[in-house]
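[1] Generate a structure from the sequence data that follows.
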Amino acid sequence: KTHDAQKTASTLMGTEVPLNDRCCGEAGTFAVSRPDIASQVRFRKEEEYNKGLEELTGEPTAEKGKVKMLTSCPACLQGLSRYEDDTGVEADYIVIEMANHLLGDGWQEQFIERAQAGGIEKVLL
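    Okay, here's the model as predicted:
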């Protein structure tokens, strides 16, 4: 959270990555405690989401696997995943996308193998 997410994603992808503003309405117990407000927040996010997708692709839906929405928030990942069936846009963590680009295919399996074969010396959170 010390770096500008839009700049980081743009550098990672090698092209300008547009910012899609608005809260997804999933934060903590927000959707449970105030579903009336959370529904309105989700509605505004969906409008912004669709507008951004149209600007990016020129289409109301994306071809599967061609557009991703990146986040660092677990609640947002859950909320953004709700749009995938309607839009074709996959939601994922920005750190996963970075690892895919920097470490290549199979990095998850290699990580698990290394962890099981002696563990990990240092972990940073």
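
[2] CA atoms for contacts and neighbours, from now on please.
    Will do.

[3] hey, where'd the helices end up in the protein?
    When secondary structure is read from DSSP state H, the chain shows helices at 5-13, 30-33, 35-57, 74-81, 84-87, 94-103, 107-116.

[4] Of all these, which one is nearest Leu19?
    Distances from Leu19 to each of these were compared using Cα to Cα; the shortest belongs to helix 5-13, at 6.4 Å.

[5] Next, the buried residues of the closest one.
    Within helix 5-13, the residues scored as buried using 16 or more other Cα atoms under 10 Å are 5, 9, 12.

[6] so which of the residues you listed would you say is closest to Cys23?
    Sorting these by distance to Cys23 puts Ala5 at the head of the list, at 15.4 Å, by Cα to Cα.

[7] To compare with the earlier structure, here is another sequence to fold:
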Amino acid sequence: MEKVLLRLGFTLTDVPDSHLCCGSAGTYALTHPDLARQLRDNKMNALESGKPEMIVTANIGCQTHLASAVVPLCVTGLKF
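    All right, here's what the predicted structure looks like:
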């Protein structure tokens, strides 16, 4: 995945403790939710420490679990 992103012109940054799990690990987030949230929060802190424009993963489990830590943006003043 890194080679593809580099070919597309993205700049990649090193992540502290990149070897550590996000806490999803298959059913782990379901069977151990409190510990999984702690692992997720630790991973998000590491990922966000470099102030990235975006965070990319090739693993759908990681994507879903990490996304659960993100507060959606609320845009006010829109008219429909």
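
[8] quick one on the thing from earlier: please work out which of the helices of structure 1 is packed deepest.
    For the helices of structure 1, ranked by mean neighbour count under the definition mean count of other Cα atoms under 10 Å, the leader is helix 74-81 at a mean of 18.

[9] Determine the set of other helices and strands touching it.
    strand 90-93 (3 or more Cα pairs under 8 Å, 6 or more residues apart in numbering; DSSP states H and E).

[10] ok now the strand it packs on, how far from the chain's centre?
    The chain centroid and the centroid of strand 90-93 of structure 1 are separated by 3 Å, computed with Cα atoms, centre = their mean, to the nearest Å.

[11] One more: stretch 40-55 of structure 2?
    Here the centre of mass of C-alpha atoms in stretch 40-55 of structure 2, compared against the chain's by Cα atoms, centre = their mean, lies 7 Å away.

[12] about what we covered before: and the helices of structure 1: which comes nearest Asn20 of structure 1?
    Each of those was scored for nearness to Asn20 of structure 1 using Cα to Cα, and the closest is helix 35-57 (6.6 Å).

[13] Residue nearest the middle of structure 2, spatially speaking?
    For structure 2, the residue sitting closest to the mean C-alpha position, by Cα atoms, centre = their mean, is Leu66 at 4.1 Å.

[14] Residue in structure 1 paired with it?
    Residue correspondence, TM-score structural alignment: Leu66 of structure 2 in this structure matches Leu80 in structure 1.

[15] Once you drop chain neighbours, what's closest to that match?
    Beyond its immediate neighbours in the sequence, the residue positioned closest to Leu80 of structure 1 (Cα to Cα, 6 or more residues apart in numbering) is Ala91, lying 5.9 Å away.
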